[in-house]
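K.L.:
next one to model:
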Amino acid sequence: MTFQADPALVEQVILPAVRDLGGFDVRRALPSVQRRMVGPFAFFDAFGPAVFRSGEGVDTRPHPHIGLATLTYLIEGELDHRDSEGYFQTIRPGEVNLMTAGRGIVHSERSGQGFRDREARMFGFQTWLALPLELEEADPGFKHVEAGALPSLAEDGVHLKLLAGSLAGVTSPTPIFSETLYADLQLGAGKRFKLASDHIERAAYVVSGEVEVEGQDGRFIKDQLIVFKPGSEIVLRAASDTRVMLMGSEPLEGERHIYWNFVSSRLERIEQAADDWRSGRFPMVAGDPEFIPLPATAPRAA
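P.N.:
The predicted model follows:
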């Protein structure tokens, strides 16, 4: 669902679609009917906050990807990543997992036994970044970045953690594939933050609180994705204690097709990946024989 805003500074305001995964809500702001991508950000999912009772947890069975990188960031909880390249990593709050699919990878995301042994909370974000044309068929890989390795910028009432890209003279160690900004910004009530127009496509997802865009009427609230007009200089002002995820990048060089977990500039490549998964030609995750089957719907131009 999209609300049309004054085009002076804000291009779109998007409400995410909500899916209930058995008491565990996922809110998907991208892609939407009105807008498919912001720069390379092809998917933007917020999952939780959710409370799991003892014995419960997340069980995302093995599934494939091509043509993208997944970036996972947690605010609460923990999650075990396993993939067909042999990587295993538990991600915890404030950390980043970046998995590069390239020509193809299979992974699972499950709660570990320690998480299941107690009542626990889960809250975080996963984004999919479409790869540049020359890297769509790159070798798959994985990178984990500890919370302490991510640069932070802090002053009175303003705290920013740089998850990927560069800002204000600092650069995140998270490997990225284009000029991309991704950050976790927290503002105390009444505090301001200037988002420069360095990137053509920019957006902010309101995690909590209420935020204003100076020069724009109204306030933006929890779970709204605010897409800013290219070239505009944005000043965010927190109407209350507020947290937002900032993203920005240049437009991709050409169209991307998205089907299920596959992203590619070529529809025939997605059709091949779908057939490979259906026929069992992808490598699998060692020790995890389960898998998510291919959807019944066929790939199509989109």
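
K.L.:
from here on, just use CA atoms for contacts and neighbour counts.
P.N.:
OK.

K.L.:
where along the chain do the helices fall?
P.N.:
113-116, 267-278 (DSSP state H).

K.L.:
in the shortest one, what counts as buried?
P.N.:
Across helix 113-116, burial judged by 16 or more other Cα atoms under 10 Å covers Phe115, Arg116.

K.L.:
what of the last one?
P.N.:
Buried residues in helix 267-278, defined by neighbour count with 16+ other Cα under 10 Å: Leu267, Arg269, Ile270, Ala273, Ala274, Trp277.

K.L.:
and the nearest residue to Val285 once chain neighbours are set aside, how many residues sit next to it?
P.N.:
Leaving aside its chain neighbours, Val285 sits nearest to Ser84 (4.4 Å; criterion: Cα to Cα, 6 or more residues apart in numbering). Residue neighbour count, defined by other Cα atoms under 10 Å, stands at 22 for Ser84.

K.L.:
here is a second sequence; please produce its structure as well for comparison:
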Amino acid sequence: MIEQTVTPTTHDLGQFEVRRVLPKRERTMVGPFIFVDEFGPAQLDVGSAMDVRPHPHINLATVTWLFEGAIEHRDSLGTFSTIRPGTVNLMTAGKGIVHSERSPAEERAIGPKLYGIQTWLALPDGREEIDPAFEAVNDLPVIEDQCAKATIIMGELWGKRATTTTYADTIYAEIVLAPTGSLPIEVSADERAVMLVGGEASVDGQALGLYELSVLAPGRNMMLSSERGGRIMLVGGEAFSTPRHAWWNFVSSDKERIRRASEDWKAGRFPKVPGDAEEYIPLPEGRPKTVTD
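P.N.:
I've put the predicted structure just below:
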């Protein structure tokens, strides 16, 4: 059964929308997931682009997963990676990293498509200040039959495990159901939630709302099904015993650590992004869009 439904906050960015379901006042985390943004589907005009200027993170890992389109990722480690459907980009901020996300030149020339999801995972106690890192993984396990296909992005599900690094117990998967398709959602984590990102689907007969986060009751096996076809994200993992705070692009168990990171960014003490060092997103004044307290 569905224990809680979280309705997204929609941000209209002109040619595409971003829908944020975490963090919200009524729910800040599901397992290690503390931030969930879904964007698109959208077709941008020729010459237009998504341009997210360099910005910092601490004490978290970002996970970017695309359904359509492409995004160029650059970070202060010197990484350059083009994110495409089927490849998961995991960027571990740890004690601090800076990155940018932009549409590739070939996408700008034809009008970029944007459709995907970005999540942040809070790092567990004792590992918040690890060294920053980056990995792109494309050899992900797939569970498939005639009417259902599930790609395991992180963790272990349906008897198979992704090689993607996890810092806390984590489950993350994309599920695509054809008409009349179904797939069991097993008891595999302390906390689990599903998000319908296209089409139609239900859990044990309870319909899922498009772009809503449906938190599932713990300790129960359930059946995900679709009459007309749908795309669903499954997220979850171990419940954190220590609260996490989020302010702008920073996540930490320590509010003082977030304050220091804010001062460091404002003072220019974070590292630069090679190949994208001319621009940056300034520290917001007042209350940012992402905040838990």
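
K.L.:
quick check: TM-score for this pair?
P.N.:
Here the superposed chains carry a TM-score of 0.95, computed using TM-score structural alignment, normalised by the length of structure 2; 290 aligned residues with a Cα RMSD of 1.5 Å.

K.L.:
the residue most central in space within structure 1 and Ile226 of structure 1, how far apart?
P.N.:
What sits nearest the mean C-alpha location of structure 1, by Cα atoms, centre = their mean, is Thr127, with 1.6 Å. Using Cα to Cα, to the nearest Å, one gets 16 Å for the distance from Thr127 of structure 1 to Ile226 of structure 1.

K.L.:
ok, Ile176 of structure 1 next?
P.N.:
Distance, Ile176 of structure 1 to Ile226 of structure 1, by Cα to Cα: 23 Å.

K.L.:
who has more neighbours, those two?
P.N.:
A direct count of neighbours by other Cα under 10 Å for Ile176 of structure 1 and Ile226 places Ile226 higher, at 22 against 17.

K.L.:
map that one across to structure 2 for me.
P.N.:
Under the alignment (TM-score structural alignment), Ile226 of structure 1 maps onto Ser214 of structure 2.

K.L.:
again with Pro40 of structure 1
P.N.:
Per TM-score structural alignment, Pro40 of structure 1 is aligned with Pro32.

K.L.:
and its match, how many residues sit next to it?
P.N.:
28.

K.L.:
swap in Tyr73 of structure 1?
P.N.:
As a burial measure, Tyr73 of structure 1 scores 23 neighbours (other Cα under 10 Å).

K.L.:
what sits against it?
P.N.:
Ile91, Pro93, Gly94, Glu95, Val96, Asn97, Gly124, Phe125, Gln126 (Cα atoms under 8 Å, 6 or more residues apart in numbering).

K.L.:
repeat that for 7 Å
P.N.:
With contact set as Cα atoms under 7 Å, 6 or more residues apart in numbering, Tyr73 of structure 1 has these partners: Gly94, Glu95, Val96, Asn97, Gly124, Phe125, Gln126.

K.L.:
those in strands, which ones?
P.N.:
Val96, Asn97, Gly124, Phe125, Gln126 (DSSP state E).

K.L.:
indicate which one of the helices of structure 1 is closest to Leu236 of structure 1.
P.N.:
With Cα to Cα as the criterion, Leu236 of structure 1 lies closest to helix 113-116 of those, at 36.3 Å.

K.L.:
what's the mean distance for that closest one versus structure 2?
P.N.:
Mean deviation of helix 113-116 of structure 1 relative to structure 2 after superposition (mean Cα distance after the TM-score superposition for structure 1): 0.9 Å.

K.L.:
still on that earlier bit, which position in structure 2 pairs with the residue nearest to the centre of structure 1?
P.N.:
Correspondence of Thr127 of structure 1 to structure 2, assessed by TM-score structural alignment: Thr119.

K.L.:
do you know how far that match is from Tyr167 of structure 2?
P.N.:
Distance, Thr119 of structure 2 to Tyr167 of structure 2, using Cα to Cα: 15 Å.

K.L.:
now swap in Glu278 of structure 2 and tell me
P.N.:
In this view, Glu278 of structure 2 and Tyr167 of structure 2 are 33 Å apart by Cα to Cα.

K.L.:
more crowded one of those two?
P.N.:
When neighbours are counted by other Cα under 10 Å, Tyr167 comes out ahead of the other of Glu278 of structure 2 and Tyr167, with 16 against 10.

K.L.:
stretch 49-59 of structure 2 corresponds to what range in structure 1?
P.N.:
Using TM-score structural alignment, stretch 49-59 of structure 2 pairs with 57-67 in structure 1.

K.L.:
wait, what's in contact with Ala301 of structure 1?
P.N.:
By Cα under 7 Å, 6+ apart, the contact set of Ala301 of structure 1 is His257, Leu267.

K.L.:
hmm, back to that, OK, contacts around the residue nearest to the centre of structure 1?
P.N.:
Contact analysis of Thr127 of structure 1 by Cα under 7 Å, 6+ apart lists Phe41, Phe43, Phe44, Asp45, Thr70, Leu71, Thr72.

K.L.:
skipping adjacent residues, who's closest to the counterpart of Val10 of structure 1 in structure 2 in space?
P.N.:
Per TM-score structural alignment, the equivalent position to Val10 of structure 1 in structure 2 is Ile2. The spatial neighbour of Ile2 of structure 2 that comes closest, neighbours along the chain excluded (Cα to Cα, 6+ apart), is Leu216 at 4.6 Å.

K.L.:
quick one: the strands in the stretch 1-150 of structure 2?
P.N.:
Ranges of strands within the stretch 1-150 of structure 2 are 2-6, 9-12, 17-22, 33-43, 51-57, 60-69, 71-75, 80-83, 88-92, 97-102, 113-122, 133-137, 142-144, 148-154, based on DSSP state E, counting those that start in this stretch.

K.L.:
you'd agree Met1 of structure 2 is up against Pro218?
P.N.:
No: between Met1 of structure 2 and Pro218 there is no contact, the gap being 9.1 Å when judged by Cα atoms under 7 Å.

K.L.:
so Pro179 of structure 2 touches Glu227, yeah?
P.N.:
Yes: between Pro179 of structure 2 and Glu227 there is a contact under Cα under 7 Å: 5.0 Å.

K.L.:
check contacts around the spatially closest residue to Ile58 of structure 2 that is not a sequence neighbour.
P.N.:
Among residues not flanking Ile58 of structure 2 along the chain, Gly96 sits closest, at 4.6 Å (Cα to Cα, 6+ apart). Applying Cα under 7 Å, 6+ apart to Gly96 of structure 2 gives the contacts Pro56, His57, Ile58, Pro132.
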